[in-house]
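Student: from the sequence below, what's the structure:
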Amino acid sequence: MLQAARRAPEDYEPYYGFRQTPFSLTPNPRFVFPASSHERTLQTILHALARREGLMLVTGDIGCGKTTLCRRLLAMLPPRTFISVILNPFLTAEDLLKQVLLDFGLVSNADIRGGALTNASCHDLVRTLHDFLGSLARLNASAVIILDEAQDLTLRTIEQIRLLSNYETDSAKLLQIILAGQTNLETILELEQLRQFGQRISRRCRLEPLEPGEVRPYIAWRIAVALADPDRPVVARAEQRAREAVDAFPFSRAAVRAITRISGGVPRVINLLCDRALETARANALLRIDTHIVAESARDLKLAVPFAVSLIEQRAPAAILLASAVCALSIVAARQLPPAHVAPAMPPQGTVAPGAAPTAPSQPTTEPSPMAPVAEPSTYFELAVASFRTAARARDVAGALQQSGFPASVVPSAQWQRVIVGPFDSRAAAEAARAALVALHFDDVGIRESP
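Tutor: Below you'll find the predicted structure:
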């Protein structure tokens, strides 16, 4: 039994030889992993900025690294670029304009708080910004606004951003704007009142979670950086960093697969899970992290642990294996052919039993062949185990059940992917299989009879 809950947490960094915390949630640029989705999005935005395009959109699920991407982008912009980063999406249109003017160096905090701009109208602020943008062409400079968490912007603020995107010369935009937000921002921008805004977006990029094959290199990358001297430049290539971390890699392959399933490839969840797993392993003086530690860490973080991970972790207790065996035997028994019919012994034809009168030979009769085919059952039984909206989740559960000996399959429908176990030739076999599934914490298993 793991002891993480019974003792105070300890710093695991010295125990594993890390010079920095490998899985901090702070977007440290030293730990940036060049995932395929991130690199593709970054290059697309840089290309659009170089072409002086006006509005760009970056969306992604929570924890996929939108803020990290924006920070990487800031370091790659040309020297003559005026930058404004808006981290508070709840600003009014006027406050947004004041923040932009402040970031561009056109006004001071004193001007905003108690000076001429305290009660300035939106029109006055826009005119000041427009005069500044008009001077950039002569300086061969550009201006970029990055708005993070843009899904929380008000419709009025979004409309003000649209108006700002109209500032342009005959050949280029004077102001380039990047909106970064969660995936529901795409739905918001489809509203009828925002059609004009949506038509002005020249690039739409979406950050995806890590691919399954990227999770292990991602973990190894961060471990290698944490082992390295923080005062020296980091290695530029992911493959080299991963190779450096192989000898110190504390996660088993099964543990990495469990992390992949639990996190769904979301970097923030991977960081949380790896950090807690390392802390738990340190509390138990373990150098190696297995699936059990990962699953315990996930539960401690209130993360859902997929059935396939739980099954591997629990290794199916004896009662479950016994129920599975009963299920299998029931299936076999139900499908066995009945024993061959054996006729009673008859005396040879032409002989007479003692004391009996001779009789005429009887006509030959046709006995049923002992190997005659047995009629198929008129009904069969299936177990409805679970339903999922995604085919991948349904396949995971069905695959785990198949590995445990259940005849599981996925039956797709319009909206749901159903996991079915069966068919069974008898209700007894179906009941035995249901008992085994209940032991595996499938509480809502139903038996269906089909003609």
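Student: could you use CA atoms for every contact and neighbour count after this?
Tutor: Will do.
Student: show me where the stretch 301-450 of the chain has helices.
Tutor: Ranges of helices in the stretch 301-450 of the chain, per DSSP state H, counting those that start in this stretch, are 307-314, 318-335, 391-403, 427-439.
Student: hmm, who's touching the shortest one?
Tutor: For helix 307-314, contacts defined as Cα atoms under 8 Å, 6 or more residues apart in numbering pick out 258, 261, 291-292, 295, 396-397, 400.
Student: which stretch among the helices of the stretch 301-450 of the chain comes nearest residue 252?
Tutor: Proximity to residue 252 (Cα to Cα) singles out helix 307-314 among these, at 13.1 Å.
Student: tell me the angle of the closest one relative to helix 391-403?
Tutor: Helix 307-314 runs at 30 degrees relative to helix 391-403, counting by axes from the mean of the first three to the mean of the last three Cα atoms, to 10 degrees.
Student: Proceed likewise with the subsequent sequence, for comparison:
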Amino acid sequence: MYLQHFGLKESPFSITPDTSFYFASNSYKEALSTLLFAITSGEGFIKITGEVGTGKTLLCRKLMSSLDENFKVAYVPNPYLEPQSLLMVLADELGITLPNTVTQHLLLKALNLELLRFARAGIKVVVCLDEVQAMPIETLEALRLLSNLETEKRKLIQVVIFGQPELEEKLNQPSIRQLKQRITFDYLLDRLTRDEMQYYLNHRLVVAGYQGSRMFSNIALYIMYLKSKGVPRLVNILAHKALLATYGKGKKEVGAREVFAAAADTKSVESIGKKGFALILILVTLIIVLTGILLAYPSIYSNYF
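Tutor: Okay, the predicted model is just below:
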């Protein structure tokens, strides 16, 4: 492994969501602020969508870790649940002990009693559901019915749903139009900008213990952005593979060749195409030529820079 070679304490580019590596891009900051405001305001339904790999699960975990003891969070990562299975998962998350055999009616009654107990204690219950675009329509409807539980002053349960853009198509179906009408806050996660990607890479390296000089060359960063389109998961995959390639060559700085090798080994990235390659070649050539001129005529640098 390359950890010792680069002076790292842990892998900086794991694709497992880890809140210790959370990077507050503009989109992430806005999304988290929206979530916290909506939840503290007592809003019923909140929706966060984003393309595959944009960090929805990490944002969900960051949200959960940001809520204090005045909140009870139930996390449902598995969307492939039938209505009764969802209710049983929620009961388990809320610490409700159930008999071996239980009807949906008794489940709802037990959940209602527990939610009332939390409300009397001044605790807000928040349910976070991931990958909701894959959840059955019937289960989404059961979730809506569960959200009907309320006191005279506020909802007994708040729901935050995370999903891919296809979730919008599902919510447009007539059978669950009432659920869509209940969504009071809706946010679409953006990809990283080119500058944010560079800060993102540096941030993860520092968190992983890196204290050396610049890890990625400018050309390497340019190619990585072209290949990843700023999708954090793809950035992590390419960066990890590029570090492996760099380590294999005994180098300390990741260059263009290592990123190209990483991209060639990753099916989920798009091809740059002929125009992209031509532009990169021009940039590399210009850098080499300018570097050669400055080395040959150092007075040029001192006179103009």
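Student: what's the TM-score here?
Tutor: Put the two chains on top of each other and the TM-score (TM-score structural alignment, normalised by the length of structure 2) is 0.88; 281 aligned residues with a Cα RMSD of 1.6 Å.
Student: can you pull out the strands in structure 1?
Tutor: Secondary structure of structure 1 by DSSP state E: the strands cover 55-60, 81-86, 142-147, 175-181, 201-207, 380-388, 408-412, 417-424, 446-450.
Student: just tell me the aligned range of the fourth one in structure 2.
Tutor: On the basis of TM-score structural alignment, strand 175-181 of structure 1 is assigned to residues 157-163 in structure 2.
Student: let me know how buried the alignment partner in structure 1 of residue 178 of structure 2 is, in neighbour terms.
Tutor: By TM-score structural alignment, residue 178 of structure 2 lines up with residue 196 in structure 1. Other residues near residue 196 of structure 1 number 14, with proximity taken as other Cα atoms under 10 Å.
Student: likewise the one 3 residues further on?
Tutor: By the other Cα under 10 Å criterion, the neighbourhood of residue 199 of structure 1 contains 11 residues.
Student: and the most centrally placed residue in structure 1, how close does it get to residue 215 of structure 1?
Tutor: Most central in structure 1 under Cα atoms, centre = their mean is residue 264, positioned 2.2 Å from the mean C-alpha point. Computed as Cα to Cα, to the nearest Å, the residue 264 of structure 1 to residue 215 of structure 1 distance reads 10 Å.
Student: and for residue 96 of structure 1?
Tutor: Per Cα to Cα, residue 96 of structure 1 is found 38 Å from residue 215 of structure 1.
Student: and residue 55 of structure 2, what does it touch?
Tutor: The contact partners of residue 55 of structure 2, taken as Cα under 8 Å, 6+ apart, are 17, 232-233.
Student: in structure 1, which of these still touch?
Tutor: Checking the contacts of residue 55 of structure 2 against structure 1 (both residues aligned by TM-score structural alignment, their matches' Cα atoms under 8 Å), the contacts still present are 232-233.
Student: most neighbours, which of the contacts of residue 55 of structure 2?
Tutor: Neighbour tally across the contacts of residue 55 of structure 2 (other Cα under 10 Å): the maximum, 21 neighbours, falls on residue 232.
Student: what about it, distance to residue 180 of structure 2?
Tutor: As judged by Cα to Cα, residue 232 of structure 2 and residue 180 of structure 2 stand 28 Å apart.
Student: again, but for residue 80 of structure 2
Tutor: 20 Å.
Student: residue 240 of structure 2 now?
Tutor: Separation of residue 240 of structure 2 from residue 180 of structure 2 (Cα to Cα): 39 Å.
Student: before we move on, the earlier item: of the helices of the stretch 301-450 of structure 1, which stretch is the most buried?
Tutor: Mean neighbour count (mean count of other Cα atoms under 10 Å) peaks for helix 427-439 among those, with a mean of 21.
Student: where does that helix end up in structure 2?
Tutor: For helix 427-439 of structure 1, there is no aligned range in structure 2, judged by TM-score structural alignment.
Student: with stretch 73-86 of structure 1 instead?
Tutor: Using TM-score structural alignment, stretch 73-86 of structure 1 lines up with residues 63-76 of structure 2.
Student: what comes up buried for the matching stretch?
Tutor: Within stretch 63-76 of structure 2, the residues that count as buried by 16 or more other Cα atoms under 10 Å are 63-64, 71-76.
Student: what's the aligned residue in structure 1 for residue 203 of structure 2 in contact with, if anything?
Tutor: Alignment note (TM-score structural alignment): residue 203 of structure 2 maps to residue 221 of structure 1. Residue 221 of structure 1 sits next to 31, 33, 238, 241-242, 245 when contact means Cα under 8 Å, 6+ apart.
Student: let's see 10 Å
Tutor: Residue 221 of structure 1 makes contact with 22, 31-34, 215, 235, 237-246, according to Cα atoms under 10 Å, 6 or more residues apart in numbering.
Student: surely residue 59 of structure 1 meets residue 205?
Tutor: Yes. Counting by Cα atoms under 10 Å, residue 205 is a contact partner of residue 59 of structure 1 at 6.4 Å.
Student: returning to what we had before: shouldn't the residue nearest to the centre of structure 1 be in contact with residue 209?
Tutor: Yes. Using Cα under 10 Å, residue 264 of structure 1 makes contact with residue 209 at a distance of 7.1 Å.
Student: need the overlap of contacts for those two.
Tutor: residue 215.
Student: alignment lookup: residue 252 of structure 1 to structure 2.
Tutor: Here residue 252 of structure 1 is matched to residue 217 in structure 2, going by TM-score structural alignment.
Student: grab the nearest non-local neighbour of that match.
Tutor: Closest residue to residue 217 of structure 2 apart from its sequence neighbours, by Cα to Cα, 6 or more residues apart in numbering: residue 255 at 5.5 Å.
Student: one more: residue 134 of structure 1?
Tutor: Of all residues not flanking residue 134 of structure 1 in the chain, residue 174 sits nearest, at 7.3 Å (Cα to Cα, 6+ apart).
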